[in-house]
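[1] For reference, the sequence and a predicted model appear below.
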Amino acid sequence: MMFSDEEVERYARHLVLRELGGPGQQRLKAARVALVGAGGIGAPAALYLAAAGVGALRLIDDDDVALSNLQRQILFDTADIGRPKVEVAAARLAALNPNVAVEPRPVRLDADTVGDLLADVDLVLDGSDSFETRALVGDACIARGLPLVAAALGRWDGQVVLLRGEPCWRCYVPEPPPDAETCARMGVVGALAGVIGSAAALLALRVLAEVGEAPAGEMMLFDGLGWRARTSRIAADPHCPACGGGGLSPG
């Protein structure tokens, strides 16, 4: 896969990286990524994936831009209020890097749509804010053998993990918690979304470019209030219905 002169200049800082170089950049150019959610996590992640030269990005989100989004969702501005998030995001990403094919999908991901929405991609990055959606995405990735970068935000804390086979999302969260916190109810500091979204993009780029050892199942936990980070390994559940022999098939 050849690069134009413009691409050589655009990706110059990647091309001289010993660990990435031309072969890694070629892998990025050939890659297709589905981003579930174009909000706090998905916005910075999409910007960095597009800037890095990932060949195709599918943006999945059925929400419109709201004023309350602008405190943390950096793809949008005040003039975008009321417009579909994925349409605004697609235009911004195309302006950032016209070499990237951006596919806006203003569709709610559910049991009926997940199969189509995650078809024909090489990696899924999930920044959704629903435990039900995360479980559906995790199950679909297991069934299709897709690497999944899953990221989430709390009030001052966030987490990012690569899931590839076992352990899977259901090993970590077997059932959605009945009293799950939401950003709307509990709040979230805006800049945290940038930290976690950027970390998710970095992890996805490492997987796609085949750089270093991909730390599957090792969750990075960041505490913005205490200003510290740590890692914790998710334990595989031998009885997990998704990855422990329960026999899920592609939807």
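    Nice, thanks for sending it over. Residues are numbered from 1 along each chain as shown.
[2] going forward, measure contacts between C-alpha atoms and count neighbours the same way
    Fine.
[3] how much space is there between the closest residue to Val188 other than its chain neighbours and Ile196?
    Nearest residue to Val188, sequence neighbours excluded (Cα to Cα, 6 or more residues apart in numbering): Arg155, at 4.1 Å. As for Arg155, its distance to Ile196 is 12 Å (criterion: Cα to Cα, to the nearest Å).
[4] next up, a second structure to put side by side with the first:
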Amino acid sequence: MSGLKTISGSCHALAEALLSSGPEEACAIGYAHHDRSSGTWVLIEVEPVAASAYADRSVIAASLRSELLIEVANRARRDRLSPIFIHTHPFAQGSPVFSSIDDAGERDILAYLARRAPDACALAMVIGPDGIAARVLGEGRAIDVWDVGAALTCLSGSDGARFEDRHDRQLRAFGPDGQQALNRLKYLVVGAGGTGAATLQQLAYLGARDVTIIDHDLVELTNLNRLVGATIHDIGRPKAEVARDWFLAISPGANVEAVVGDIVDARVARRISDHDLIFLCTDSHASRAVVGQAAYQYLVPAIDMGVSISVKDGVVTHLTGRVQMLAPSLPCLSCTGALDGEQIRREMLTPEQRAADPYVIGGHAPQPAVISLNSTMASLAVTMMLGAVTPIPAGARFQYYDGIAGKVRPTVANVRANCIVCSKAGALAQGGRWALPVRPEGDAHG
């Protein structure tokens, strides 16, 4: 699903500033990074225009001076950004609608930009007291506007979806708005193993309609104790394809794509920005580094989960798990100390590089794993997602699970000032202007 992604609160703050400036229409200019392959825009900055920039202004129309348009076009061309032309309809009732005056004004601006900034894909936005609407400038094609943070909210209204009877019981829990939110999101599940398979099962039953599954592994006999949906007949098949097949068996009308690949490879990581929400279900520090940064860079929230079973002298000493949401205003994996830099380096190596590295000794030893712990963490993660996108009041965004004590403990972590991943001094909302910490194309392995 394409759309404009904004840091939580930025559109609300802008609407309040513009609508409180007086009865006349008010304007603002924003700049976004546009990803043509995914049809998404990441809002980088936005400011109301100065009073001196208006050529004309009334309660039904506003026009801007040509000097400002020149400045906008030059900035868009120089920084490879797409401008967003924003104005208010102060007296609109309900969701605002673009007027015929807006149509004519957009045609003139589009013609000017075509000459001065031909690579830009500009947007128009109208703000009313009760909502926001946006479209591609001069095309009339509506796009969604997303508020991205601890909650993920579509600001641009309903798509008039109809619901299946099979979802009646959950509609009674979080209503049609909640079900519509679940239906319209485009999900990315990274890792189709223990926690990933359990997460996908729940998404299928909840009514997710658009899901991409990424995993580079094949099903092995030792996976069958915890790989939901897999049977002995699936041994040797890609986990992503097995997961796709049984997802469609649960929800035949869904659009499910299986990608056999590693998210740390550049060609696969490029798929991240095409999605609205990620479930990170791997035990790899490298994959967490890539997805963890992309969550802030492209404003695609991710829910990371991990499990651990410790055994000493044949006795289970620890049975634990962690679920953490990664999104603007929330601490990243770097802030919480969840990443090991040396482990990331090792995991980024190709098999040939790993064999030649004198600091890499032996292979990765299989860790204990049981389906109950995987399913517990998947359920916590999916419930966390429901709290972020539906009216269910599940507010915790970082949780620890202690299976021996039988406790789920919400925790609070601090955002590190000037963090290179999650702050405005780092990757936050940079879109394609920043590079992800991926394995280069030439180093990818199959």
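    Received the coordinates, thanks. The shown structure was predicted, so the numbers you read here are calculated from the model rather than taken from an experiment.
[5] TM between them?
    The TM-score (TM-score structural alignment, normalised by the length of structure 1) is 0.88; 243 aligned residues with a Cα RMSD of 2.2 Å.
[6] thinking again about what came up before, Arg155 and Ile196 of structure 1 - which one has more neighbours?
    Shown here are Arg155 of structure 1 and Ile196; by other Cα atoms under 10 Å, Ile196 has more neighbours (27 against 17).
[7] what's the helix or strand for the counterpart of the more buried one in structure 2?
    Following TM-score structural alignment, the counterpart assigned to Ile196 of structure 1 within structure 2 is Met377. Here Met377 of structure 2 sits within helix 371-389, counting by DSSP states H and E.
[8] Can you name the next helix or strand after that helix?
    strand 398-402.
[9] got a list of what the residue sitting nearest the centre point of structure 2 touches?
    In structure 2, the residue lying closest to the centroid (Cα atoms, centre = their mean) is Val300, at 1.7 Å. With contact taken as Cα atoms under 8 Å, 6 or more residues apart in numbering, Val300 of structure 2 is in contact with Val148, Ile272, Ser273, His275, Asp276, Leu277, Ile278, Ala294, Ala327.
[10] Residues contacting the helix holding Met377 of structure 2, please?
    Residues contacting helix 371-389 of structure 2 (Cα under 8 Å, 6+ apart): 150-153, 178, 181-182, 194-196, 198-199, 202-203, 225-227, 303-307, 319-325, 392-397, 401, 403.
[11] For Leu49 of structure 1, which non-adjacent residue is closest in space?
    Distances taken as Cα to Cα, 6+ apart place Ala201 nearest to Leu49 of structure 1, at 6.2 Å, with adjacent residues excluded.
[12] Count the neighbours of that neighbour for me.
    Neighbour number of Ala201 of structure 1 under other Cα under 10 Å is 25.
[13] Val149 of structure 1 contacts Leu125, correct?
    Yes - with contacts defined as Cα atoms under 8 Å, Val149 of structure 1 counts as touching Leu125 at a distance of 4.7 Å.
[14] Give the aligned equivalent of Met325 of structure 2 in structure 1.
    Using TM-score structural alignment as the criterion, Met325 of structure 2 maps onto Leu162 of structure 1.
[15] which element is that match on?
    Short version, using DSSP H and E: Leu162 of structure 1 is in strand 157-163.
[16] quick one: that strand to chain centroid distance?
    10 Å (Cα atoms, centre = their mean, to the nearest Å).
[17] what's the following helix or strand past it in contact with?
    Once strand 157-163 of structure 1 ends, the next helix or strand along the chain (criterion: DSSP H and E) is helix 169-172. Helix 169-172 of structure 1 is contacted from outside by Arg134, Ala135, Gly138, Asp139, Leu163, Ile234, Ala235, Ala236, Asp237, Cys240, Pro241, Ala242, using Cα under 8 Å, 6+ apart.
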